[in-house]
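Engineer: Generate coordinates for the sequence data below:
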Amino acid sequence: MTATPTRSAPIRSTPVRSVAICVCSYERPASLSRCLASLERLATPALADEAVRIVVVDNSPSRSAAETVAIHAAASRFRVTGVHEPAKGLSRARNAAIAAVRAGGEDAFAFIDDDEVATPGWLAALLATLERTGEPAAVGPVHPIFEERPPEWALRGGFFADVDPDGALHAREGRTNNVIIRRAALDEAGIGFDPVYDELGGEDTALFRALAAKGWRIAVAPDAIVHEWVPARRVALAWLARRWYRTGGLEARTHALPYGSPAGRATALARGLARIGAGGALAAGTALAGGWRDPSRLVHRLFTIARGGGLVASVVGRESREYATPRIEATPTRQEDATG
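Structural biologist: From the prediction side, this is the model:
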């Protein structure tokens, strides 16, 4: 994301006087309640409470979030808006949130996931980064909270965190699990979330790559920390492999060459085979060099192989539709209750 910005100066210099915090939710009322509770603890010295609005998009046909939103709205220090988007899909839900922000007229909007909790300084750090850098958007780090003690390889490898390198001024990729965006800048860009990613996931990566082509750079806000709840079922090689396989298909879709075209398929095949070969060779070399003593090193090689597999599979249109049948939240554990 190093292209020369093409945004107008007024957008860059306009102060943010109001903000909407957007949370998209599907059949996870307990997680949503925990997320909303964390927002009540926000410290917002630069904004009065009435300048902050919480927008919850309920993406389930059953309106699973309705009761949670109503209870929270009755006691919240902020204004709370519930939006029902019955057509299931990540892009549809996020576009519904943006539409609500446009209707409300807030200067900026932030996204946080319904399985995350914000630290008290989260929003203030995002806003300060926008003001300091003048960039159209800023992202913060996401650190995991594991439901159960994970194996050492998962902790050592950092596979469940979204964190930019120390000292980075701009993010490698934009992401919607911890981001703030100037509404006027997005309006000017004329780009939204593409519904083609509703079931695939990666709608945020696709959006920010399209915005990068328009000159956007995404600032890093290292102090804008959120924590993501990680269920025990995710802490498994199979889950990681599926996630990384999906990123290969996403890479094929967001490449400069048209997805599914002869040139696009040839490029995806070549890149995928190269990754599989390189990943396999690196895994063998790591094992021979004693990598088995630190399994996280071998798991990193799995990332390269799985992503290559996703690229190769994209050649015949076989993509991982991770969100076609999203998992419905189970009954909260005692530990979940304690964190709420």
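Engineer: From here on, just use CA atoms for contacts and neighbour counts.
Structural biologist: Will do.
Engineer: what about the strands in the stretch 151-300 of the chain?
Structural biologist: Counting by DSSP state E, counting those that start in this stretch, one finds strands in the stretch 151-300 of the chain at the ranges 178-182, 218-220, 226-230.
Engineer: Switch the ones you listed over to TSV; also include mean neighbour count.
Structural biologist: Output for these, formatted as TSV (neighbours: other Cα atoms under 10 Å):
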stretch	mean neighbour count
strand 178-182	25
strand 218-220	27
strand 226-230	20
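Engineer: Any idea which of those gets closest to residue 38?
Structural biologist: Counting by Cα to Cα, residue 38 lies closest to strand 226-230 out of these; the figure is 9.8 Å.
Engineer: Name the residues that touch that closest one?
Structural biologist: With contacts defined as Cα atoms under 8 Å, 6 or more residues apart in numbering, strand 226-230 is touched by 115-119, 122, 140-147, 160, 178.
Engineer: In helices, which of the residues you listed appear?
Structural biologist: Per DSSP state H, helices hold the following members of the contacts of strand 226-230: residue 122.
Engineer: From the contacts of strand 226-230, pick the one nearest residue 15.
Structural biologist: Distances from residue 15 to the contacts of strand 226-230, taken as Cα to Cα, are shortest for residue 122 (18.1 Å).
Engineer: Also this sequence, please, to line up against the first:
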Amino acid sequence: MSNQTQIDICLCTFMRPELLRETLTSIEQQQLSPDINVKVFVVDNDANAGAETVINEFKMRGLIDITYDIEPEQNIALARNRSVRMGKGDYVAFIDDDEVASESWLTHLYDCLRRYEADGVFGPVVPIYPSNAPAWVVESGLIDRPSHKTGTTVVTGATNNTLVKRSLLDQYTGPFDREFGLTGGSDAALFRKAVKDGFKLIWCNEAIVSESVPDERMTFEFLKRRSYRGGQCYARIILAEATLIEKLMWFFKRLAYTTVAILLVPFAMILGTKYTMRAIRKLFLNLGQLSVLSGRYYYEYRR
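Structural biologist: As a prediction, the model looks like this:
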């Protein structure tokens, strides 16, 4: 055991027991070399311990080493921080509680990180659409996540499909910022900061996890809110490190982009729903950025 490399898988969950069960099952099925030891740390952000029954099922099966804890304060950043503190492995992997990992997911992340001598590596999240998915949702690509060629250097990332060296996380207090705990974005803020501090982050396109798209995400209202929230988070991150001149340039650029997006919407409506939604997404991304000037944020994770 002493010669093994330990990877801690950190998984935060909130009131999604059935989806969590699928995620943990996919972790049980990981194809790993004998020199890798995996420990799973699940933090429930539900003070009522809604995931405990599912966790006990997997403890009884004994196929994975799993530890469970609760973060009672509603805050995704605090839940992530608690999960990181629970382990001591040299590497920390993250996956969401509504995702299913491919059997070689962790192996690809680990091999890629070592091959490119990186400090962190990210992989794609592939959406699985139900048979009743509206055509415009699929064709527009609005739900699709980023994808890059393996080995591509990236400037930020999310904790939905990630492996990082613990030494990176140890450099920062938290390491996730609780101020993003109800809006999201603490992961993007951390990894953007890490790149500025000289850490190397790359992409591994073979390390696939999938995510079933629920009906409530395939609506105009959801995509509008998600775009607005995404714009807010991005602006909060970049403005925190910007000079006065950069802030002024950002403001006038966003104002121009917002104006152009408003003018494009009527023309997009002539071309069809998918083009209309793409134009509206651009509009709300920019409106979200400008809205940070009000100091009022959209709290997607507040329940």
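Engineer: Fetch the TM-score of the aligned pair.
Structural biologist: The TM-score (TM-score structural alignment, normalised by the length of the second structure) is 0.91; 301 aligned residues with a Cα RMSD of 2.4 Å.
Engineer: could the strands of the stretch 151-300 of the first structure go into JSON lines alongside distance to residue 270 of the first structure?
Structural biologist: Shown next, in JSON lines, are the strands of the stretch 151-300 of the first structure (distance: least, Cα to Cα, whole Å):
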{"stretch": "strand 178-182", "distance to residue 270 of the first structure": "33"}
{"stretch": "strand 218-220", "distance to residue 270 of the first structure": "30"}
{"stretch": "strand 226-230", "distance to residue 270 of the first structure": "34"}
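Engineer: Relative to residue 82 of the first structure, which of those strands is closest?
Structural biologist: Proximity to residue 82 of the first structure, assessed across the strands of the stretch 151-300 of the first structure by Cα to Cα, is greatest for strand 178-182 (19.6 Å).
Engineer: In the second structure, point out the residues matching that closest one.
Structural biologist: Residues 161-165 of the second structure are where strand 178-182 of the first structure aligns, with TM-score structural alignment as the criterion.
Engineer: Considering the contacts of strand 226-230 of the first structure, which is situated nearest to residue 236 of the first structure?
Structural biologist: Comparing the contacts of strand 226-230 of the first structure against residue 236 of the first structure with Cα to Cα places residue 160 closest, at 10.9 Å.
Engineer: Map that closest one across to the second structure for me.
Structural biologist: Aligned partner of residue 160 of the first structure by TM-score structural alignment: residue 143.
Engineer: could you measure its match against residue 155 of the second structure, distance?
Structural biologist: With the distance defined as Cα to Cα, to the nearest Å, residue 143 of the second structure ends up 21 Å from residue 155 of the second structure.
Engineer: what's the closest non-adjacent residue to the alignment partner in the first structure of residue 298 of the second structure?
Structural biologist: When the structures are aligned by TM-score structural alignment, the residue of the first structure matched to residue 298 of the second structure is residue 320. Distances taken as Cα to Cα, 6 or more residues apart in numbering put residue 246 closest to residue 320 of the first structure, at 5.4 Å, once the chain neighbours are dropped.
Engineer: and that neighbour, how many residues sit next to it?
Structural biologist: Counted with other Cα atoms under 10 Å, the burial measure for residue 246 of the first structure works out to 27 neighbours.
Engineer: what residue of the second structure matches up with it?
Structural biologist: Match for residue 246 of the first structure (TM-score structural alignment): residue 229.
Engineer: need the contact list for that match.
Structural biologist: With contacts defined as Cα under 8 Å, 6+ apart, the neighbours of residue 229 of the second structure are 183, 285, 288, 297, 298, 300.
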